[in-house]
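> the following block contains a protein sequence and its predicted model.
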Amino acid sequence: MSSSQPTVVISATLPADLRAKVAAACRIIDVPPGASLSEAVPEADRALVEGVLCTLKTSIGKDQLAALPKLRVVSNYAVGFDNISVPMASEHKVLVCNTPGVLDRAVADLTIGLLICLARGMVAGDAFVRSGAWTKGAAPLTMDIAGKTLGLLGMGRIGTLVARTAKAFDMKVVYHNRRRDQAAEAEGLATYVERDALFSQSDVVSVHIPLSPETRGAVGKAELDMMKPTAYLINTARGPVVDEAALIAHLQQGKIAGAGLDVMEKEPLPADSPLCSLPNVVLQAHVGSGTVETRRAMMDLAVANLLDAMAGTQPKAMVNPDTWAAAQRRAA
């Protein structure tokens, strides 16, 4: 290893071949996932760190940016980046990278899986057979999805894939987004509706918006009150965009038919959460991207983003691209 190699912090578990790739170009400091970088990085090394590869468990804010004065890139092993204060990173001329695109199909697949599980009662049906209840009578009837209305709150890459799949099931797809998706409308994938209409018209509402200060709690009591009592809510985006207390109350009172959640306000979800005892909820452990192929693709991109930035090559996925030129000036 050359003393001229940049120093980077790795706060994620890398496959051996990717770690070797990073080690060939950089000096690595390992930090446990979720540990505070301003405390876990040895004091003597803090002024040397130029890059960080981390997961959503690692916070990058005022203290971390102050502790790592030479930092110029944070490569997040996730498509989300609410663990990073992007405005503050930009102020410090620190480039933030993420892993969009490579996990879209996997998350869309899980969304459709939750939709089918809810509508057809598949989790309850499995328990019905295993418990021996089938020997005493027929299983309860469930709901067709063909002809029903799917409402997409958010029409980005994942929402578009969900819409495309839902159309194959002969569902009517409506969406609400900050910006109209003219291409999706022209293709006949989805019809734009106002936000309130999305909640009131849909038989299934699926959430596909990023977490930000503006979207935290965006689906709350008012939105849930608009939904049909026969409707389902699906969230494969981020837990805090849904007001969990309001959702639990609506589920307990039968004001909506059920929910499919891959994400929650607190993760891992405590076993004593009311969500765990509700029979009209299907839960997953934030596994929207949890396939072997997708996680490898995400890690490939996270490592590529880090190494490209270290080498002065523009990374493929930048959250705050305006800082790229400034980061290059700092590296010179």
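Yes, it's here.
> okay, CA-based contacts and neighbour counts for the rest of this
OK.
> name the helices or strands packed onto whichever strand or helix holds L114?
Per DSSP states H and E, L114 falls inside helix 104-120. Where contact means 3 or more C-alpha pairs under 8 Å, 6 or more residues apart in numbering; DSSP states H and E, helix 104-120 is packed against helix 157-168, strand 232-235, strand 258-261, strand 281-283.
> now do the buried residues in that helix.
104-112, 114-120 (16 or more other C-alpha atoms under 10 Å).
> same check, this time on stretch 79-92
Those would be 79-81, 84-86, 89-90, 92, for stretch 79-92 by 16+ other C-alpha under 10 Å.
> please compute how far that stretch lies from its chain's middle.
On the basis of C-alpha atoms, centre = their mean, to the nearest Å, stretch 79-92 sits 16 Å off its chain's mean C-alpha point.
> ranges for the helices of this structure?
16-25, 37-40, 62-67, 86-91, 104-120, 122-130, 157-168, 182-187, 195-201, 221-226, 244-252, 292-311, 323-331 (DSSP state H).
> and those as JSON lines, adding distance to T7?
As requested, these are exported to JSON lines (distance: least, C-alpha to C-alpha, whole Å):
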{"stretch": "helix 16-25", "distance to T7": "9"}
{"stretch": "helix 37-40", "distance to T7": "14"}
{"stretch": "helix 62-67", "distance to T7": "14"}
{"stretch": "helix 86-91", "distance to T7": "18"}
{"stretch": "helix 104-120", "distance to T7": "32"}
{"stretch": "helix 122-130", "distance to T7": "48"}
{"stretch": "helix 157-168", "distance to T7": "34"}
{"stretch": "helix 182-187", "distance to T7": "44"}
{"stretch": "helix 195-201", "distance to T7": "47"}
{"stretch": "helix 221-226", "distance to T7": "48"}
{"stretch": "helix 244-252", "distance to T7": "41"}
{"stretch": "helix 292-311", "distance to T7": "9"}
{"stretch": "helix 323-331", "distance to T7": "13"}
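> that older thread, which one of the helices and strands packed on helix 104-120 lies closest to L53?
helix 157-168 (24.2 Å; C-alpha to C-alpha).
> what helices or strands is the closest one leaning on?
helix 104-120, strand 149-153, strand 172-176.
> now do 10 Å
helix 104-120, strand 149-153, strand 172-176, helix 182-187, strand 204-207 (3 or more C-alpha pairs under 10 Å, 6 or more residues apart in numbering; DSSP states H and E).
> out of the ones you listed, nearest to A309?
For A309, the closest of these is helix 104-120, at 24.0 Å, according to C-alpha to C-alpha.
> one more structure, for comparison:
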Amino acid sequence: MSSASLSVVVTRRLPEPVESRLAELFDVKLRESDAPMSRQELARAVKEADVLVPTLSDRIDAGLIAQAGDNLKLIANYGAGVDHIDVQTARQHGILVSNTPGVSADDTADMAMALILGVTRRIPEGLAMMQSGDWEGWSPRALLGGRVNGRRLGILGMGRIGQAVARRAAAFGMQIHYHNRKRLRAEIEDDLEATYWESLDQMVARMDVIS
């Protein structure tokens, strides 16, 4: 079967370049609404598709997979995780499940660093004052935030995202600490200049910022 003849059903609106590329390669049914599919719509999708492209908002459980047509051979998740998909049941039905691990690690780390800076520098408060017209001009005490340089950052979970956050925070001069189910290899710790804490409670009690 050529790729052009594959029936692909997408459950949510995706970025325009992604939808355009799918349309070039496959017989694709794109979602017109950005609302999640209902249970009934998902049931129709698994019955007619060769490939289903869900997102994390779609629960693909055993009951739904049991309704799949014989043509459904791949659930290609648009995202890194598969917690919302019953992978074991899919395999029992001969359906492959794919995902995109690590694809959003840098983007998520960017957002985490933005939140750290936003909170410590009180950026959302300043923006709200500007938008409401309450800003009365600069003063030595107005929205006095704090610098992140030298602060202790405790990272809960040092996987791809945690390590990406650590690199960004280190560039701002933060001290990197972490708790993880398994300690990182020594060379990774050295590269990140990160301190491992076996006890989560002890780490949290000593940090300035937690991510």
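Received, thanks. Predicted model, so just to flag it, every value in this text is computed and none were measured.
> what's the TM-score here?
The TM-score (TM-score structural alignment, normalised by the length of structure 2) is 0.80; 200 aligned residues with a C-alpha RMSD of 2.9 Å.
> if we can go back for a sec, so which of the helices and strands packed on helix 157-168 of structure 1 gets nearest E43 of structure 1?
Using C-alpha to C-alpha, these put helix 104-120 closest to E43 of structure 1, at 39.0 Å.
> just want the angle from that closest one to strand 149-153.
140 degrees (axes from the mean of the first three to the mean of the last three C-alpha atoms, to 10 degrees).
> check the mean deviation of helix 104-120 of structure 1 from structure 2.
With mean C-alpha distance after the TM-score superposition for structure 1, helix 104-120 of structure 1 departs from structure 2 by a mean of 1.0 Å once superposed.
> got the angle for that helix vs helix 292-311?
Using the same axes, to 10 degrees: helix 104-120 of structure 1 against helix 292-311 is 150 degrees.
> residues in structure 2 aligned with helix 104-120 of structure 1?
Aligned using TM-score structural alignment, helix 104-120 of structure 1 spans residues 105-121 in structure 2.
> hang on, the earlier thing: make TSV out of the helices and strands packed on helix 104-120 of structure 1 and add mean neighbour count.
Below are those laid out as TSV (neighbours: other C-alpha atoms under 10 Å):
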stretch	mean neighbour count
helix 157-168	20
strand 232-235	24
strand 258-261	25
strand 281-283	21
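> same list (those) but as JSON lines, adding distance to L224 of structure 1.
Compiled in JSON lines, those are given as follows (distance: least, C-alpha to C-alpha, whole Å):
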{"stretch": "helix 157-168", "distance to L224 of structure 1": "20"}
{"stretch": "strand 232-235", "distance to L224 of structure 1": "9"}
{"stretch": "strand 258-261", "distance to L224 of structure 1": "11"}
{"stretch": "strand 281-283", "distance to L224 of structure 1": "15"}
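> wait, which of these is closest to F128 of structure 1?
Relative to F128 of structure 1, the nearest member of these by C-alpha to C-alpha is strand 281-283, separated by 15.1 Å.
> now for that closest one, which elements pack on it?
helix 104-120, helix 122-130, strand 232-235, strand 258-261.
> hang on, A89 of structure 1 packs against D63?
No: using C-alpha atoms under 10 Å, A89 of structure 1 is not in contact with D63; the gap is 11.3 Å.
> and the helices and strands packed on helix 157-168 of structure 1 as CSV, adding distance to R329 of structure 1?
Formatted as CSV, those follow (distance: least, C-alpha to C-alpha, whole Å):
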stretch, distance to R329 of structure 1
helix 104-120, 34
strand 149-153, 40
strand 172-176, 40
helix 182-187, 38
strand 204-207, 40
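> closest one to R130 of structure 1 among these?
Closest among those, using C-alpha to C-alpha: helix 104-120, at 16.7 Å.
> map D170 of structure 1 across to structure 2 for me.
Per TM-score structural alignment, D170 of structure 1 is aligned with G173.
> quick check: the gap between the closest residue to its match other than its chain neighbours and V82 of structure 2.
The spatial neighbour of G173 of structure 2 that comes closest, neighbours along the chain excluded (C-alpha to C-alpha, 6 or more residues apart in numbering), is N149 at 4.5 Å. To V82 of structure 2, N149 of structure 2 is 37 Å away according to C-alpha to C-alpha, to the nearest Å.
> likewise for A194 of structure 2?
Following C-alpha to C-alpha, the distance that separates A194 of structure 2 from V82 of structure 2 is 29 Å.
> OK, contacts around the residue in structure 1 that the residue nearest to G173 of structure 2 lines up against?
Under the alignment (TM-score structural alignment), N149 of structure 2 maps onto A146 of structure 1. Residues in contact with A146 of structure 1 (C-alpha atoms under 10 Å, 6 or more residues apart in numbering) are 166-172.
> distance of A146 of structure 1 relative to Q182 of structure 1?
For A146 of structure 1 relative to Q182 of structure 1 (C-alpha to C-alpha), the value is 25 Å.
> number of nearby residues for the closest residue to T55 of structure 1 other than its chain neighbours?
Once flanking residues are discounted, T55 of structure 1 sits nearest to Y77: 4.9 Å by C-alpha to C-alpha, 6+ apart. By other C-alpha atoms under 10 Å, 25 other residues sit near Y77 of structure 1.
> please apply the same query to R183 of structure 2.
16.
> what's near enough to touch it?
157-158, 189, 195-198.
> mind doing that once more with 6 Å?
By C-alpha atoms under 6 Å, 6 or more residues apart in numbering, no residues touch R183 of structure 2.
> now for the residue nearest to N99 of structure 2 when sequence neighbours are not counted: which residues touch it?
The shortest distance from N99 of structure 2 to any non-neighbouring residue, by C-alpha to C-alpha, 6+ apart, is to N77 (5.0 Å). Each residue near N77 of structure 2 by C-alpha under 6 Å, 6+ apart is listed here: 53-55, 98-99.
> out of those residues, which two sit at the greatest distance?
T55 and S98 (11.7 Å).
> other residues contacting the match of helix 104-120 of structure 1?
So stretch 105-121 of structure 2 is contacted by 145-146, 161, 164-165 (C-alpha under 6 Å, 6+ apart).
> dump those to JSON lines, plus distance to E16 of structure 2.
Formatted as JSON lines, these follow (distance: C-alpha to C-alpha, whole Å):
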{"residue": "G145", "distance to E16 of structure 2": "39"}
{"residue": "G146", "distance to E16 of structure 2": "40"}
{"residue": "I161", "distance to E16 of structure 2": "26"}
{"residue": "A164", "distance to E16 of structure 2": "27"}
{"residue": "V165", "distance to E16 of structure 2": "28"}
